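J.: no sequence on this one, just coordinates:
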């Protein structure tokens, strides 16, 4: 069984790589979220490379994306489902432009979670607001 912190990291990795590439900004955002969010308190940062490799191994296996998502969601307590979605949105929003593949991943994640549409919409709007830049 996957640890809930590992599950959240797996979902962030899949969100970041859903458009076939993980940008430096996405990687830095994942690291920053792990460093500062209370849900990651106690996470041994020395394990991060192993967690990332475990995720990559699952993604490269049979039914990779579904396997990662199903394992991650099975490891998460219900009360962390909104956190999981918020983290996925946060990672995809960092580039300020969501690719079609990223939108599809978020849609798949929404479908697997028991969150209502109002909650997911609020999470999405909040992420856009946080990443907005001044014009110019």
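T.: That came in fine, so what should we check first? As the structure is a prediction and not an experimental result, all values here were calculated from the model.

J.: alpha carbons only for contacts and neighbour counts from here, please
T.: Will do.

J.: and residue 119, how many residues sit next to it?
T.: Per other Cα atoms under 10 Å, the neighbour tally for residue 119 reads 12.

J.: where's residue 101 relative to residue 18, distance?
T.: 6 Å (Cα to Cα, to the nearest Å).

J.: who has more neighbours, the two?
T.: Neighbour count, other Cα under 10 Å: between residue 101 and residue 18, residue 18 has more, with 20 against 14.

J.: residue 101 contacts residue 19, correct?
T.: Yes - when contacts are counted by Cα atoms under 8 Å, residue 101 is listed as touching residue 19 (5.1 Å).

J.: take this one as well and set it beside the first:
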């Protein structure tokens, strides 16, 4: 990976990593990632045609030595502080996409929260918001 990681790429790395955390990237998670990249203003300047390439870059990092720690380091280093909460919120959205949040996904969320120094109240608000949006009757 020779290109510097942009904030948009870091956000995609976040979403790909949460999706891959339980070793199963579900269709609903992949669809959610695509929807997020297509619709959120933070991705307005991102070429959505490069989504698969960026996901593959993230996968390659994850497969390397200390892959998860490396990806977390890249995410934290590439994001401006004002996007830390956005990264966490996007990770929660992708984790909730299939209506089942596995232990491995919860562990990644905890690692991300700690790496980005997010306070418990902010994290609780983001998680509650996702639960409310994803309820079924």
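T.: Done, it's in. Predicted, not measured: the structure shown is a model, and the values here were computed from it.

J.: helices along structure 1, start to end?
T.: 4-17, 24-36, 48-59, 64-75, 81-93, 100-112, 117-131 (DSSP state H).

J.: residues in contact with residue 71 of structure 1?
T.: Residues in contact with residue 71 of structure 1 (Cα atoms under 8 Å, 6 or more residues apart in numbering) are 1, 2, 7.

J.: so which of these is the most crowded?
T.: Greatest neighbour count in the contacts of residue 71 of structure 1, by other Cα under 10 Å, goes to residue 7: 24 neighbours.

J.: counterpart of it over in structure 2?
T.: Taking TM-score structural alignment, the alignment pairs residue 7 of structure 1 with residue 10 from structure 2.

J.: quick check: chain neighbours aside, which residue is closest to that match?
T.: Among residues not flanking residue 10 of structure 2 along the chain, residue 75 sits closest, at 4.8 Å (Cα to Cα, 6 or more residues apart in numbering).

J.: find me the equivalent region of stretch 76-89 of structure 2 in structure 1.
T.: Counting by TM-score structural alignment, stretch 76-89 of structure 2 falls onto residues 73-86 of structure 1.

J.: again, but for stretch 27-45 of structure 2
T.: Counting by TM-score structural alignment, stretch 27-45 of structure 2 falls onto residues 24-42 of structure 1.

J.: buried residues of the matching stretch, list them for me.
T.: Neighbour counts over stretch 24-42 of structure 1 (16 or more other Cα atoms under 10 Å) mark 26, 27, 29, 30, 33, 34, 40 as buried.

J.: great, nothing more from me.
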